[in-house]
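S.K.: with the sequence up front, the predicted model follows.
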Amino acid sequence: MHPQPIPNQEVRLPELQEKQVKLFIKREDAIHPYISGNKYRKLKYNLIEAKNKGFDTLLTFGGAYSNHIAATAYAGKEARLKTVGVIRGEELSSSWRENPTLKQAHENGMQFHFVSREAYRNKTHPNFLTELEENFGRFYLLPEGGTNTLAVKGCEEILTENDAQFDFICCCVGTGGTLSGLINSAKSYQTVLGFPALKGDFLKEDILKFARNDNWKLISDYHFGGYAKINKDLIDFMNQFKLKTGIPLDPIYTGKMLFGIINLIQKDFFKPGSQILAIHSGGLQGIQGMNLELKRKNLPKLDI
C-alpha cells in the first residue's frame, strides 16, 4: 500500500472569517481510492505483522455498511491475503448483493459469515473465536473497527511536522484508535478534540488504553442520537458543506464532526486567531448505502 501525499485543504466560509478562526481539513480520504483515511493507517502495520507471522487469511468483523469491512477486503486483495468478514445481521445473508459495501467487498475476494446480533455481541469470546477457526482455519484477527496497538501506531503517522502550526486537532471517534494515535503524536501545546459518533461514555476507557498524553477531550454533543443515526439537519449541512467547499463528508463520522466544529465556532468555543485541523477519516464508500436507507425513510439524499 503506497499512500498519495495528503494535503491540508483550507475551508473558506463566512462564519470562519467573522469569528477570525482558520479551519483546514487533512484530506486523508484521498490516501487511497478504496483503503481510505484512517482505515489505511490502521491496516498498514497489521498487514505487515500478518505476513511476518505467516498468516494467509485476515478475519474481521463489521456491520452492513462498514468502512472497515470494505477496506480490509481491498487491502487483503492487494496484499494477496484471503479475507473473511463476520457480518452482524443474519438477514443480510439473503440480501447482501443489494448492499453496495458488501457487494464490493465480495468482488474484492471477501468471504462472509453472517451471524445474529446476539451472537455478534459475543464476538470476542474465546469459544466464538475457536468456532470461527474451525470453520475458516488459522487466521490473523483484526478487531471490529481495526483498533489495536499496531493500528494506533499507524494513526500516529497522520500528523506531520507541517501540522505543528495548529492549535486544535479534531477527529471523529468510533473505536478510539485514530484519536489515540493523534493524541500520542500531537505537540504538547496542541489540544486534540474527539467527536464520538456513538452515544455513551465507554470510549474514554478505550482511549486511555492507548493514549500516552492528556492533551485531549471528547465533545459528546454531536452524535445525532447514536451510531449511524442521521436527520434532515445533518443531511442539509453535509450537502451545503460540499456545495460551498467541494469537500464530501460521510454521514457516520466526518459529517457529524464538521457539524460540531462549525457549531462550536459559532458559539465562540475557539478564541479568535485559533487554527484548527480536522482529520477527514474517509468513509465515503458508505454514502451509497446510506442513501438507500434515506430513500426508505423518505429523507433527502446525500450528494455523492
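M.R.: Yep, it's here.
S.K.: C-alpha only now, for contacts and for neighbours.
M.R.: OK.
S.K.: how about the strands in the protein?
M.R.: 8-11, 22-26, 57-62, 82-88, 110-115, 140-141, 168-173, 191-196, 216-218, 275-279 (DSSP state E).
S.K.: residues contacting Phe210?
M.R.: With contact set as Cα atoms under 8 Å, 6 or more residues apart in numbering, Phe210 has these partners: 149, 152, 177, 180-181.
S.K.: switch to 7 Å and redo it
M.R.: Applying Cα atoms under 7 Å, 6 or more residues apart in numbering, we find Phe210 in contact with Ser180.
S.K.: so what's the residue count around the residue nearest to Asp206 when sequence neighbours are not counted?
M.R.: Excluding the flanking residues, the one nearest Asp206 by Cα to Cα, 6 or more residues apart in numbering is Gly176, at 6.6 Å. By the measure other Cα atoms under 10 Å, the count of residues near Gly176 is 25.
S.K.: what residues are up against Gly176?
M.R.: Per Cα under 7 Å, 6+ apart, neighbours of Gly176: 203, 206-207.
S.K.: buried only: go through the residues you listed for me.
M.R.: 203, 207 (16 or more other Cα atoms under 10 Å).
S.K.: ok, Ile261 to Leu302 distance?
M.R.: Separation of Ile261 from Leu302 (Cα to Cα, to the nearest Å) stands at 20 Å.
S.K.: got it, and Asn135?
M.R.: 39 Å.
S.K.: then Thr191?
M.R.: 31 Å.
S.K.: now for the strands of the chain, which one comes closest to Ala50?
M.R.: strand 140-141 (6.0 Å; Cα to Cα).
S.K.: please compute how far that closest one lies from its chain's middle.
M.R.: 20 Å (Cα atoms, centre = their mean, to the nearest Å).
S.K.: take a look at this one as well, against the first:
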Amino acid sequence: MNQLVTINFPHSISVSIKREDLIHPFVSGNKFRKLKYNLLQAKSENQKTLLTFGGAYSNHIAAVAYAGMEQGFQTIGVIRGDELRGKIQENPTLAFAQNCGMQFEFVTRESYRLKSESLFIEKWNQKYGSFYLVPEGGTNDLAVKGCQEILTNEDGVFDYVCCAVGTGGTISGIINSILPHQKVLGFPALKGDFLNEEIRNFAQNENWELINAYHFGGYGKVNSELVAFINQFYSQTKIPLDPIYTGKMVFGVIDLIERNYFPENSKILLIHTGGLQGVQGMNLKLKSKQLPTIDIYD
C-alpha cells in the first residue's frame, strides 16, 4: 500500500508525496507499475524466461530479478560494463539480482549501445532460446499502461503532478491519466532534451513540461549538496529519497517553490517512484571518493 504525506509551505502551497515506494518491498514504485502488464503478457505468451538490460546499480535489474523469481520466470540480465564480471559480490544490486536467480551477460559499453538492434537480440535468442524481452528501464506500451494507474480519482484535487524522469515511461502514464486542470512536471535524471520526443511517443495529452535544471550533472551524478538535502529531508520527514531520481525531483520542486515558480494556493503532488535499493551502491561510490554518504535508515 502506498500512502500520502503532506507538507505545507509559505503562500498556502501544499506538497503531498505519494509513497509508491511502499507498494512492494523489492519491486517498488514505478518498477512495479511497469512490470505488471509485461509479466501478464509474458505469461499469456507462455514464456518462461525474461531478458532485460541495465547498468551496475539498476533499479530495473533488481526489480526484474525479484519479480521473475516471485512469478516463476527465469531471468537474464544483460549488464552494461564487462569490467563488472567477477565483481558481482562487490555490487549490492548485482548480488541481490543473482540471489534472486538472475543470470548475467556482461557486455562492453560499445556493445550495449546496440541493445535495440535485431542482430544483438538474435544473439541472445540463439544462446537462450525463446524469451520475453523487457526493454531497458521497462518502458513500452504495457509499462505506460501500468503507470496510468499511479493516479487515482482522489488525486484530482492537485494542480501539479511531479515525477522524476528516466526513460519516459512513468511520466507518460501519468500524463495520460491527468485531468484537464492538471499539469505534469518531469524532472529528468539525464542531461539533454531527447526525452521530449520519447515521451511524445507514448503521451496523449499536452499539459506537461520537463524541468531540466536539476540533473546535477547527468545520470548517476551526485554531489555533496544533494546528499545533504536528502539527509536533511529524511531527518525532517522520515521519508527516504534516492539520489538518482526522486531526490533530484524533490530538490527541484522545493527550489522552484522558493523561486515562486508555483502560484499561490497551489496543490502539488510528488510521485515517489522508489529506487531506494540503489542507495547502498551509491554510498560505496561516495565512500571511495571520501564524500559524505546518504543516511536514510534509522
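M.R.: Cool, the structure landed. Source: prediction; values computed, not measured.
S.K.: could you pull out the helices in the first structure for me?
M.R.: 14-19, 38-52, 67-79, 100-107, 117-120, 126-136, 149-155, 177-185, 203-210, 232-245, 254-266, 287-296 (DSSP state H).
S.K.: which part of the second structure matches the third one?
M.R.: When the second structure is aligned by TM-score structural alignment, the counterpart of helix 67-79 of the first structure is residues 59-71.
S.K.: before we move on, what about the longest one?
M.R.: Across the second structure, the stretch matching helix 38-52 of the first structure (TM-score structural alignment) is residues 30-44.
S.K.: what of the shortest one?
M.R.: Counterpart in the second structure of helix 117-120 of the first structure, with TM-score structural alignment as the criterion, is residues 109-112.
S.K.: quick check: buried residues in that stretch?
M.R.: Tyr112.
S.K.: what do you get for stretch 108-116 of the first structure?
M.R.: Buried residues in stretch 108-116 of the first structure (16+ other Cα under 10 Å): 108-115.
S.K.: will you turn the residues you listed into CSV that also has distance to Lys22 of the first structure?
M.R.: Shown next, in CSV, are these (distance: Cα to Cα, whole Å):
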residue, distance to Lys22 of the first structure
Asn108, 40
Gly109, 43
Met110, 42
Gln111, 45
Phe112, 44
His113, 46
Phe114, 45
Val115, 46
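S.K.: residues contacting the closest residue to Asn8 of the second structure other than its chain neighbours?
M.R.: Spatially, and ignoring its direct neighbours in sequence, Asn8 of the second structure is nearest to Ser14 (4.5 Å; Cα to Cα, 6+ apart). Neighbouring residues of Ser14 of the second structure by Cα under 7 Å, 6+ apart: 6-8, 266-268.
S.K.: what does Ser14 of the second structure align to in the first structure?
M.R.: So, by TM-score structural alignment, Ser14 of the second structure is matched to Lys22.
S.K.: now Tyr214 of the second structure
M.R.: By TM-score structural alignment, Tyr214 of the second structure lines up with Tyr222.
S.K.: what about its match, neighbour count?
M.R.: 21.
S.K.: tell me the buried residues in stretch 232-241 of the first structure?
M.R.: Quick answer for stretch 232-241 of the first structure (16+ other Cα under 10 Å): 234-235, 237-239, 241.
S.K.: how much does it stray from the second structure?
M.R.: With mean Cα distance after the TM-score superposition for the first structure, stretch 232-241 of the first structure departs from the second structure by a mean of 0.4 Å once superposed.
S.K.: just tell me the aligned range of that stretch in the second structure.
M.R.: Using TM-score structural alignment, stretch 232-241 of the first structure pairs with 224-233 in the second structure.
S.K.: and for stretch 285-300 of the first structure?
M.R.: Against the second structure, stretch 285-300 of the first structure falls on residues 277-292 (TM-score structural alignment).
S.K.: next, count neighbours for whatever residue of the first structure lines up with Val5 of the second structure.
M.R.: Residue pairing (TM-score structural alignment): Val5 of the second structure is matched to Gln9 of the first structure. Gln9 of the first structure has 15 neighbouring residues, counting by other Cα under 10 Å.
S.K.: same question for Asn184 of the first structure.
M.R.: Neighbour number of Asn184 of the first structure under other Cα under 10 Å is 21.
S.K.: any figure for the gap between Ile230 of the first structure and Pro251 of the first structure?
M.R.: In terms of Cα to Cα, Ile230 of the first structure sits 7 Å off from Pro251 of the first structure.
S.K.: neighbour count: the two, which is higher?
M.R.: Set Ile230 of the first structure next to Pro251 and count neighbours by other Cα under 10 Å: Pro251 wins out with 25 against 19.
S.K.: and that one, what's its match in the second structure?
M.R.: By TM-score structural alignment, Pro251 of the first structure lines up with Pro243.
S.K.: ok, now His106 of the first structure?
M.R.: Match for His106 of the first structure (TM-score structural alignment): Gln98.
S.K.: can you count the residues close to that match?
M.R.: Other residues close to Gln98 of the second structure by other Cα under 10 Å number 20.
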